[in-house]
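K.L.:
model this:
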Amino acid sequence: MDTLTGGEAVVAQLEREGVDVAFGIPGVHTLEIYDALLDSGIDHVTTRHEQGAGFGADGYARATGRVGVCFVITGPGLTNVATAVGQAYSDSSPMLVISTTNATNEADRGKGHLHELKDQQGVMESIAAESYHVDRVADVPEAIADAFDYLDRHRPRPVHVQIPTDVLERAEPVELVDRTPATPPGPDTERVETATEMLADAERPLLVVGGGTVDAADSMRAFVDETEMPVITTAAGKGVVPADHDCCVATALGHEPAAEFVASRDLVLAVGTELSAQDTGDTPLPDELIHVDIDPTDIGNNHETAMGIVGDAGATLDALTERVSERRLSFDGPAEAADAGPEPLSIGVEDDRLHLLAVLREALDDDAVVVNDMTKVSYAARTRFPTGAPRSFLFPRGFGTLGFSAPAAFGAAIGTDRQVVSLVGDGGSLFTIGDLATAVQYDLGVPIVLCNDDSYDILEDVQRRDYGRTMATDIENPDFVEMAESFGAAARRIEFEDAADELPDALTAAFDRDRPTLIEVPVEF
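P.N.:
As a prediction, the model looks like this:
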C-alpha cells in the first residue's frame, strides 16, 4: 500500500485499467491530476474547449473500442463537456469523464466558490449512465475501477467520477485495484433454442445488424455465412457485415428501399440495436421479431417483440450459429440482396450529395474512418455510404449535435492508424473550430472536407416547406481557407464541379501531411 495524493491515485488507477491517452484542459481545480500525469505513461491531448475534449474522447472510443477518458474542471468544464456526454450516451459510446468539484463540505452550498455549480453531480446523473462521488483518497481507485466494471458489464455509455479538490490534494495510504475485466452476460439457453425454432419456421427472415455488434464482427459474419440470411445494417452497425457481402441488402434502415424490403419479411432477427425511432419509426416490422440486446430496457421499447434475448451480441450469435448449424438452416440472402436495396453509389449520379460521396468512397481505403456531422451530405451518407469494416462510420445520430465531426475525427486519429476523414458543413464546423489548433499541435494528418453553402440550408428547406418563408438561416462565414491556414493547417478550396478530378489527390496529399488539411467544397445541395 502506497501513500498517494488523490490526483496520483486517479492517474495510477487509470494506468492499471490500461488507459494510454486522455483528453482535457488543465484548470486550477485539476492541477493535482495533471502534475501526476507527468510521471505516468498516459499521453494527454490538450484541446481548446471541453466540448472538444469530450468529442475527442468519444471519437477515440468509437474508432478503437477502448474507453475514451477526459478530465474537466468543476462547473464550466463539466457543463461544457455535457453536450459530448449527451451524444455519447445516445450513441452508446464508452467514455469516462473525471471531474473535480468544490472542496468537501463546500460543494453545492451556494457560497460563491470559484466554479461552483448548483448540484453538479445531479447534472451528470441526468445525462450519464452512472455518476460516482468520492469523499476519501482511499476510495479513488475503487470508484474508477467501478466505472470500468460498469462499462464492461452494461451497454457502453459515459460514466462520471467526481472528486473534491481537497481529496485530490490530500495524501493517504491507497491500495490500487487489480481488476479482472468483467464478462458481459451471455444469453438464456432456452431463449436461444426458441429463437432457433422461430428461424426454422420462417420463410423470409431478415437479420438487422446494430452498433452493439461492432466487437462481434467475426461472430456475426460466421452466422451470416452459415445461414445466408439477408442483412440490413443500421448506421451504427455499418461494416460489421461489409456492404459488398453477398447477403447485404442495405447499410441503413430508415429509407424507402430498406423499408420496402423489411415489409416483405415474415421474421426479423435484430441484434445489438435499440431499433430507435429515428431508424425504424416509419418502418413496419413483422410480428415475428426476435430482439437481442445487452440492455433489457431496449427490448420491446420501440417495437413489440415476439422473443427478447438479453445478452452480449457475440456470445448470443455464437450460440445461435451452433444451433442453426445443427439444424442446417439456410436462406436465400444472396439472391434477395441482388434484387433489392438502393442503387450503388456512382460518380455519375445526378444527386450532388451522392456524387460527392461516391468520389470520397473511391478515394478512401475500404476501412477508412469517416466521421460525420449533422449536415446534408452526412444525412445522405447515413443511408447510402458503403463501408467494409466496423468502427469506420461515425455519426452523431441520436442526440444529433453539431460540431461533433472534427474533434471526434482527431480523437479517432489518435487511436488508430487507419485513414480518418472529417465530413462537416459550414455551420457545424464553427461550433468546434478551435480544435483545429489541437490537430495542428499533435501533428494529425486528418483531412476535413467542409461542404459550404453559407447557410443553415436544411432548415431553410423545412421553413420553405412548412411556412413559405425563411428566418435566421443566412449566416456570414469567414474565409475558411485563410482561417485554417492561420491555425497552421493546410487548406484549399475545390469547386464542386472539379471534385471528381481534384478531391482524390487532395485527400492523398492530406493523409501524407503531419498536420490537418481543410478542404472547402462550395455546394448548393
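K.L.:
use CA for all of it now, contacts and neighbours both
P.N.:
Fine.
K.L.:
For Val231, give its distance to Val271.
P.N.:
According to C-alpha to C-alpha, to the nearest Å, Val231 stands 11 Å off from Val271.
K.L.:
overlap in contacts of the two?
P.N.:
Leu207, Val208, Val209 (C-alpha atoms under 8 Å, 6 or more residues apart in numbering).
K.L.:
Contacts for the host helix or strand of Val462, please.
P.N.:
Element membership of Val462 [criterion: DSSP states H and E] is helix 457-467. Here helix 457-467 makes contact (C-alpha under 8 Å, 6+ apart) with Thr375, Lys376, Arg469, Thr470, Met471, Thr473.
K.L.:
one more to put side by side:
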Amino acid sequence: MSTLKAGQATVQSLRDHGVDTIFGIISSHTMEIFDALYDYRDTIRFISSRHEHAAAMMADSYARVTGKPGVCLTSTGPGAANSMGGMGEAYFASSPILNITSTAEEPLYERGLGTIHETKDQLSMFHSVTQSSCHISQPGEVPVRIQEAFQKFQTRRPQPIAIEIPVDIQGQAAEMELPTISRAVPPGADPDLVNQATSLLLAGKRVGVFAGTGVHRSGATGELTRLVETLGLPVFTTPNGKGSVAEDNPLCLGMYGGEYHFPPGELPDPRPGFMNSLDTLLVVGTSLSHFRAKSQGLEQPPHLIHLDIDPESLDRWYDTSVALVGDAATVLAQLNTAIGGRTAQLESGFAGEVRQARENIAAYKRTTMPNETKVMEAIRQVAARDAIFVGDVAVCVHRGSNYCLESYGQRTYMTPAWGGLGFALPAAAGAKAGLPDQQVICLTGDGGFQFNIQELGTCVEYRLNPVVIVFNDNAWGLLRYFQKTRNSGRCIASDLRGPNFAKLAESYGANGTQVSSLADLVAALKSALQSDTLTVIDVQTPDGFAAFI
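P.N.:
From the prediction side, this is the model:
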C-alpha cells in the first residue's frame, strides 16, 4: 500500500502502463496532476499544444503510428469541450486515446451553483465520442480506472475513454494499492467459425480481401500479407487501410471506391466490377459503412467472411456468412494456422485477371487524374519507403494521395475518418512525437491548414519536424469544385484569403518556402527532409490541384 494524492496516482499509473508522452494544456484545474508530472519529467514527455482540439488529434495520431494508447490532459468545461473534435475523430477512426480531464470540486459537482468553468453534465458530452467515460469520487479509484481503460483498449474496439477527476480530489491523499500491470490477451475467434471461414477461403473460385483500419490498429499487416500470398488473393483497402498489404505488392489493388464522386471522368471505374465478380470476400477491420461500401456500389457477396473486433460492425448493410469476432492479428493467425499452407481452389485464369485488374486500375488513375498521379508519384519517389503520410480533408488527399500515393508499411498512412478539417498538422506533430526517426509528411490544403495553424509553434518548441505541404488554391477547394461541377459555377463562400504561409512559418522559427511547379516542389521536399526543423512548403495552385504540374 502507498499513500498518494490522486494527482500522483494518475501520473504513476500512466507511467506504469508504459506512457512516455502526454499532450495537452496546463490549467488551474489540473495543477496537482502537473505537479506530479514534474517528478516524472525525465520519463514522461509533456507536449503542450496551443489548443485542446489539436492535443486530442496529436494523441490520436501518436496512437495510430505507435500502436500504443495516446494520452491527452484537458481541463474542466471549455478545455474538455475544445477536445471534442479530436475525440470524435479518434472515435470514428477506432483510435485508443485516454483523455484525463478535470471538473468542479466534488461538493459543487453538477449542482449548478456557478463554480468556474461549470459544465452541465460534462460526462454526457463525452459519451457521444467515447466507448466509456467515468467520474472519480475518491483518490483510490484513480489507478483502478486507468487500468480498466488500458484493458479495454487491448480487448475491445480501440476507441477513446475519458476520465474526469474533480480539482479538489486531485490533491487529496489516500492509501491505495497500485494494480499489478498485466497485458490483456487480444481476443481470438471461435475455432469452429475459423474452420468454416477457412473452408470458404479454400473452396472459393474467385476470392478477395477488403482491408480496413482494424488491420493497422491490431498490427496485423504481417499476418494479412502471409494469408493473401499463401492463397493468391487480391486485396482492396479503405483509405485508412492503405498499407495493410504493401501497395507495390502485385496482389494489392489499392483503395476501393471513390470519395465525394471522385475521380471524375466518363470512363468506367474497373474496381467495382472486379470486386463484385468475387464469390467470396474476406473483410478485415472495416465495418463496410455506407460511405465506404454501399454508396460505392459494393454488392452483397455470395460468401462474406467478416472479421472485426466489434460485433456491432457486422450485418449492417451486408449479410455475413461467417462472423469472426476478435482481434485482427490474432484471428488472421488462426486462419493462417488452419490453412496450413494449403492451396486455394481458385478458377483457372483468376491470377491473370488480378494482374490485369491492377494494370487497368493504374491506367484508369493515369487517365482520369493525370497530374494528380504525377504529383503523388514524385512525392513518393523522394520520401523514404517507411515515411508516414498524414492527410487532411483536402482535394490533394481525396483526389490525390488516397488514390495515387502508394503506402508500403504498417501504420504509415492516415486521414480523417470523421471527415473533419484541421487534422493533418496536429496529427503530423503527434506522429513525429511517436516515431521521431521516421519521415512524416503532412498533406493539406490552405483551408484545413488554418484550422490548427497555431501548432506550428508546438512543433518548433518541441523540435517536431514534419514536412508540411500546403496545396494552396485560396479556396475551400473541394467545395468550390462541387459548386463548379454540380451548381453550374454558382460559387459562394468558397474563396479564402490567407497569409503568406512561408513567412508565417519563419515567424515561428520554422522553415518556409513557396513553390509553383512540381519540379520546385520536389526540390523543396528533398531539402526539407534533411532539415531538423519543421518546413512549410506553400504550393501555389491558383487553378486548382488538378491543374498543378
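K.L.:
ok so, going back, biggest separation within the contacts of helix 457-467 of structure 1, which pair?
P.N.:
Thr375 and Arg469 (21.0 Å; C-alpha to C-alpha).
K.L.:
between the two, who's got more neighbours?
P.N.:
Higher neighbour count among Thr375 of structure 1 and Arg469: Thr375, with 23 against 11, using other C-alpha atoms under 10 Å.
K.L.:
Leu113 of structure 2: neighbouring residues, count only.
P.N.:
Using other C-alpha under 10 Å: Leu113 of structure 2 sits among 9 other residues.
K.L.:
That one maps to what in structure 1?
P.N.:
Aligning on TM-score structural alignment places Leu113 of structure 2 opposite Lys111 in structure 1.
K.L.:
how close does its match get to Leu168 of structure 1?
P.N.:
21 Å.
K.L.:
related to what we said a few turns ago, give me the distance from the helix holding Val462 of structure 1 to the chain's centre.
P.N.:
Distance of helix 457-467 of structure 1 from the chain centroid (C-alpha atoms, centre = their mean, to the nearest Å) equals 28 Å.
K.L.:
mean per-residue distance, that helix to structure 2?
P.N.:
On superposition with structure 2, the mean distance recorded for helix 457-467 of structure 1 (mean C-alpha distance after the TM-score superposition for structure 1) is 2.5 Å.
K.L.:
Can you point out the buried residues in that helix?
P.N.:
Buried residues in helix 457-467 of structure 1, counted by 16 or more other C-alpha atoms under 10 Å: Asp457, Glu460.
K.L.:
Quick one: the helices in the stretch 251-400 of structure 1, in order.
P.N.:
256-263, 277-280, 313-327, 333-338, 352-363, 376-384 (DSSP state H, counting those that start in this stretch).
K.L.:
Would you convert the ones you listed into TSV that also reports distance to Phe223 of structure 1 and mean neighbour count?
P.N.:
Converted to TSV, these look like this (distance: least, C-alpha to C-alpha, whole Å; neighbours: other C-alpha atoms under 10 Å):
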stretch	distance to Phe223 of structure 1	mean neighbour count
helix 256-263	20	17
helix 277-280	23	16
helix 313-327	5	19
helix 333-338	12	18
helix 352-363	27	20
helix 376-384	24	20
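K.L.:
ok, now how distant is Ala104 of structure 2 from Phe291 of structure 2?
P.N.:
On the measure of C-alpha to C-alpha, Ala104 of structure 2 and Phe291 of structure 2 end up 40 Å apart.
K.L.:
Could you do Leu4 of structure 2 as well?
P.N.:
49 Å.
K.L.:
Include distance to Thr74 of structure 1 when you put the helices of the stretch 251-400 of structure 1 into CSV, please.
P.N.:
Shown next, in CSV, are the helices of the stretch 251-400 of structure 1 (distance: least, C-alpha to C-alpha, whole Å):
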stretch, distance to Thr74 of structure 1
helix 256-263, 46
helix 277-280, 34
helix 313-327, 37
helix 333-338, 53
helix 352-363, 41
helix 376-384, 34
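K.L.:
Identify whichever of the ones you listed lies nearest to Val521 of structure 1.
P.N.:
helix 352-363 (9.7 Å).
K.L.:
isn't Met87 of structure 2 right up against Met58?
P.N.:
No - here Met87 of structure 2 does not reach Met58: they are 10.6 Å apart, not a contact under C-alpha atoms under 8 Å.
K.L.:
all helices for the stretch 401-549 of structure 2, in order.
P.N.:
Using DSSP H, counting those that start in this stretch, helices in the stretch 401-549 of structure 2 cover 402-404, 424-434, 446-451, 455-461, 477-486, 501-507, 518-528.
K.L.:
Where in structure 1 does the fourth one fall?
P.N.:
Equivalent residues of helix 455-461 of structure 2 are located at 435-441 in structure 1, counting by TM-score structural alignment.
K.L.:
And for the matching stretch, what's in contact with it?
P.N.:
With C-alpha under 8 Å, 6+ apart as the test, stretch 435-441 of structure 1 has contacts from 45-49, 52, 406-407, 410, 445-446, 484, 487-489, 515-516.
K.L.:
Only the buried residues of that stretch, if you could.
P.N.:
Asp435, Leu436, Ala437, Thr438, Ala439, Val440, Gln441.
K.L.:
and if you look at stretch 236-251 of structure 2?
P.N.:
By neighbour count on 16+ other C-alpha under 10 Å, the buried set for stretch 236-251 of structure 2 is 236-247, 250-251.
K.L.:
And that stretch, how far out from the chain middle?
P.N.:
15 Å.
K.L.:
How much space separates the aligned residue in structure 1 for Gly285 of structure 2 from Asp282 of structure 1?
P.N.:
Alignment note (TM-score structural alignment): Gly285 of structure 2 maps to Gly272 of structure 1. Separation of Gly272 of structure 1 from Asp282 of structure 1 (C-alpha to C-alpha) stands at 20 Å.
K.L.:
cool, and Pro257 of structure 1?
P.N.:
With distances taken as C-alpha to C-alpha, Pro257 of structure 1 is found 12 Å from Asp282 of structure 1.
K.L.:
Provide a list of residues in contact with the residue nearest the centre of structure 2.
P.N.:
Taking C-alpha atoms, centre = their mean, the centroid of structure 2 lies closest to Met414, which sits 4.7 Å from it. By C-alpha under 8 Å, 6+ apart, the contact list for Met414 of structure 2 reads Pro239, Asn240, Phe389, Val390, Gly391.
K.L.:
again, only using 6 Å
P.N.:
Going by C-alpha atoms under 6 Å, 6 or more residues apart in numbering, Met414 of structure 2 touches Asn240, Val390.
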